[in-house]
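turn this into a structure:
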Amino acid sequence: DDGLIYGRGSSDMKGACAAAMVSARILNELGPIENNVEFWFTADEEIGGGDGARWLAETKRFEGDVCVIGDGNGGGMDLPSIDIGCKGGAATTLIARGNTAHGSTPFLGENAISRLIRAIPWVEKIGEYKLDLPSELDEAIRGSLEFYMNTWDLKNDEQREAAKRIYHHPSVTCNIINGGVKRNVIPDYAEAEFDIRLTPGSNPLKVKERIEQLVKESGVPGIEVTVHTRETTGYHETPNSPFAHQLAETIEKASGKKPNFKILTGGTDAISIKNFTGIPCLGYGTSLSGMAHQPDERITIDNLVLGVKVYEGFPLTYKG
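From the prediction side, this is the model:
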C-alpha cells in the first residue's frame, strides 16, 4: 500500500536484478533488435567478485562495447543520475605487539591493546590528507555532492561537513579490532582493520606513504602497518563519451529529467570489468540512498519500474 517492497537486499541490489530480468523478457519478446544484449547476474561483489564478475573479467568471459552496471543509486524519478565511476580502497591493517604478563601484574608486561588504542587515531589522521584529483572529475564531484547532500539523512553540522570532504579527502573508519586471549592475561598482540576509500584519479601510493609516515610519527612502540593498494584505485569514465550521452538520453526520456553525473562512494563490479577487460562501464541502479545493509531495507516500486524502462530502452537506442 505504501509503494515499497521490504527485504534484505531489496535495494542493494536485488531490485535492480528483478528490473533487469523483466527487461530481458521484454527485449526477448520484441524479437531481433539491432544490438546484441547480455544480462549477467553475478555473486561475490561485496568481497571483490573473486568468484563472480572479477573472475569473469579476468578470464575474458565478458565481451562487449559497453557495460551498464545495475549496482548503485540511480536517483529515481526525483534525482536521476549516472555513475561515471566509483571509489577504490586502501585496506589497512594496524598491528600492535607487546609482552604478555599476568593480569594481576600489568606493569610486568606491555599491553598490545593499549598500544593499539594509542595508534588508531594516527591512522585516522589520513582523513585530513588532501587528494590530488584530475580536473576532468570536477563536474562529477560537484554533481556527486549535490546528489548526496540532498539524499543522505545528515542530522547535524558535523555530518554535513564530513560529507563535503568525502571526495577531496580519504574516508577512513576502523571497523574490526582483535586482541586478547583471556581476561587475566596481558595481550601481546592486537590488530585493527580500517576501511579507507579513495576517489578515482587519486594516487593511492602517496596515501600509503602518508599512512606509514603517520604511524611512524605516532611514536607508539611495537606498531606496524600494512596498506594494501595498487598504483590506481577505483575507476572512472569521461562524462563526455557517446556512451554517457546516450545513456543520459535514455534516462531523461524515462524520467522526464536530465540525469546528473556522479561518483559512487562505494565500489562495484565495474572496477574489475573496466580494469581487466577495458570495457567502458557506467552505473545506473534502482537502490535508495542509505538503504544498503540496513535491517529495514526497502525499495520503491517506482524505482523498479523506472529501472525496467532504462534497462530495456538503452539497448534499443544505443548507436555505438
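
from here on, just use CA atoms for contacts and neighbour counts.
Will do.

excluding covalently adjacent residues, which one is nearest to R197?
Distances taken as CA to CA, 6 or more residues apart in numbering place G89 nearest to R197, at 4.5 Å, with adjacent residues excluded.

what is the burial count for the one you found?
For G89, the neighbour count with other CA atoms under 10 Å is 25.

one more, for comparison:
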Amino acid sequence: MLIDAVNLTRELIRRPSVTPADAGAMDVVEETLTGLGFACRRMKFGEIENLYARLGTARPNLCFAGHTDVVPVGDAAAWSQGAFAAEVVDGVLVGRGAVDMKGAIAAYIAAAAKAIAAGEVKGSLSFLITGDEEGVALDGTRKVVETLLAEGEAVDHCVVGEPTSAQIFGDMVKVGRRGSINADILVEGVQGHVAYPHRAANPARVLVPLLERLQGRVLDEGYPEFQPSNLEVTLIEMPNAATNIIPSTGRARLNIRFNPAHTGQELADWIAAEAAAVSQGTRCRVTVTPQISGEAFLTEPGPFTDVVAAAVADVTAHLPELSTSGGTSDARFIRALCPVVEVGLVGITMHQVDERTPVAEIERLQAVYERLINRYFAAFG
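Below you'll find the predicted structure:
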C-alpha cells in the first residue's frame, strides 16, 4: 500500500490537535501504520495520546519521532485560509501543523510505505509519535522513552522530523541541541510605607542586584559545535496597586540556553548561590525554583550523520549544514535511547499565522526520507 504524503498531511491538519487535545490525529496515524503492517501501541499518560509502532523484530531498528500536537492558531481571522482547513493555494498548503510537523510525519510514513513495498527494510522501522511536544512535554516523549528503556526496547538510531531547514529546503539538519533551564525567583520582603523604609524590607533591593549579577556573568565563549550559552530574563514583576507602598514580594523568571560546558544542575546551583549571597544580611527571603527541561547533547559525526547528510544531498545536490542551533525538541529525551538527528521542512512559518509549505517540499522531504531509509539499511542492516 502506497501513501500520498500531501493528502495525509491535509488529513492530519484537519484534526485540530492543539496541545493537549488530540482531536483524532493519533487515530489517523495509527490506522495508516496498521494498514502498512506496523504493530501499534497506544501509550496514554495523563491527557496525552502517544503511539509507538514497530514493523519487524530484527535489528537495526530505525525510529522516526514526531508530534501531532500543534500550537494555538492565534488570531483566526488573520488567516488567509481556515487554520485547520488544509487548503492548497497555488501549490502551497496552508494550515496549522503543515510545517511543524504534520508534513514530516506524513512524508516519513509515505517513505516507509515505499521502502516496505520495495523490500528495503533489513531490520525494523518504528515510529514514536507524541501529542505533547508543544506543551510542557511531561506526558509525551519523555515518558514513552522511559517506558521503552525500562522494557529493554532496542532502538538503534532515530530521525526526528522537526522543521530544521533554515532558509531553503535541505540546507540544515540538527545533530544536537543546547540545554534549557527555567528559574522562577521569588523575593519575599516586608510591606511598608515608602516614607518609612526602615520599617519595611523592599524586595527590589534584592531582586534587582540579583538579576544584575546573573546577567553580568559571561557563561562561556562557546563550545565545539555550539554557540555561546545565554541567559535571558523573561519576567519581572512587583505587584502593587499603590504609589506609596513598598510591596512585600517581587518575582522574576529567567531562561538559560546552555551548551555542554554546563549542566542544568550546575546552573541551578549557581543561581541559588547568587540568590543567597545577595539576600544575606537583609530581611528578605529568596526562593529559587528551577526547572531543567533538557541537557545539551551532540550526536557526534559518524556513519549515522553521514547517512542522513547524504540522503539530503541525494535530493538537493548539496550537503546540509550540521547544526546545533535553535530551541529544544523531543530529541533531548530520545538521545537517552539512541543517537538522534533531526531533518525536516523549512521552519520559517512555524507557529505563525498562515503556517504553510509548498506541497512540492513535502514531496521532496518524502524523497529525502526514502533515500535515508535505503542508505540506512545498506549501511547498518
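
got a TM-score for the pair?
Both chains were compared after superposition, and using TM-score structural alignment, normalised by the length of the first structure their TM-score is 0.73; 282 aligned residues with a CA RMSD of 3.3 Å.

list the residues that contact the residue nearest to R197 of the first structure.
Each residue near G89 of the first structure by CA atoms under 8 Å, 6 or more residues apart in numbering is listed here: D195, I196, R197, L198, T229, T233, G234.

tell me the counterpart of it in the second structure.
Structural alignment places G89 of the first structure opposite S180 in the second structure (criterion: TM-score structural alignment).

center of the second structure - which residue?
When the second structure is reduced to its mean C-alpha position, the nearest residue by CA atoms, centre = their mean turns out to be S329, at 2.0 Å.

what about the alignment partner in the first structure of T164 of the second structure, neighbour count?
Residue correspondence, TM-score structural alignment: T164 of the second structure in this structure matches N73 in the first structure. As a burial measure, the neighbour count of N73 of the first structure was computed by other CA under 10 Å and equals 26.

G76 of the first structure now?
Burial of G76 of the first structure, expressed as a neighbour count using other CA under 10 Å, amounts to 23.

for A119 of the first structure, see how far away it is.
Spatial separation of G76 of the first structure from A119 of the first structure under the definition CA to CA, to the nearest Å is 43 Å.

and what of K208 of the first structure?
Plainly put, K208 of the first structure is 16 Å away from A119 of the first structure if you go by CA to CA.

quick one, helices of the stretch 151-300 of the first structure?
Ranges of helices within the stretch 151-300 of the first structure are 157-164, 204-218, 242-255, 270-277, based on DSSP state H, counting those that start in this stretch.

and the ones you listed: which comes nearest L131 of the first structure?
Proximity to L131 of the first structure, assessed across the helices of the stretch 151-300 of the first structure by CA to CA, is greatest for helix 204-218 (8.3 Å).

contacts for that closest one next, please.
With contacts defined as CA under 8 Å, 6+ apart, helix 204-218 of the first structure is touched by 90, 119, 122-123, 125-126, 129, 198, 223-225, 227, 229-233.

6 Å - rerun?
Contacts of helix 204-218 of the first structure with the rest of the structure, by CA atoms under 6 Å, 6 or more residues apart in numbering, involve W122, V227.

quick one: it to the second structure mean distance?
In the superposition with the second structure, the average deviation recorded for helix 204-218 of the first structure is 4.6 Å (mean CA distance after the TM-score superposition for the first structure).

list the buried residues for that helix?
Along helix 204-218 of the first structure, the positions that meet the burial threshold by neighbour count (16 or more other CA atoms under 10 Å) are P204, L205, V207, K208, R210, I211, E212, L214, V215, K216.

would you mind measuring from K122 of the second structure to P303 of the second structure?
Applying CA to CA, the value for K122 of the second structure to P303 of the second structure is 17 Å.

between the two, which is the more surrounded one?
K122 (19 against 12).

which SSE is the aligned residue in the first structure for the more buried one in?
K122 of the second structure maps onto E34 of the first structure when the alignment is built from TM-score structural alignment. E34 of the first structure belongs to no helix or strand when elements are defined using DSSP states H and E.

spatially, which residue comes closest to E34 of the first structure, not counting chain neighbours?
For E34 of the first structure, the spatially nearest residue (CA to CA, 6+ apart) is L316, at 7.2 Å.

and that neighbour, that's in a helix?
Yes - membership of L316 of the first structure in a helix is supported by DSSP: H, G, I helix; E, B strand; the rest coil.

in the first structure, what range does the helix or strand in which E11 of the second structure is found match?
Here E11 of the second structure is covered by helix 5-13, with elements defined by DSSP H and E. Residues of the first structure matching helix 5-13 of the second structure are absent, with TM-score structural alignment as the criterion.
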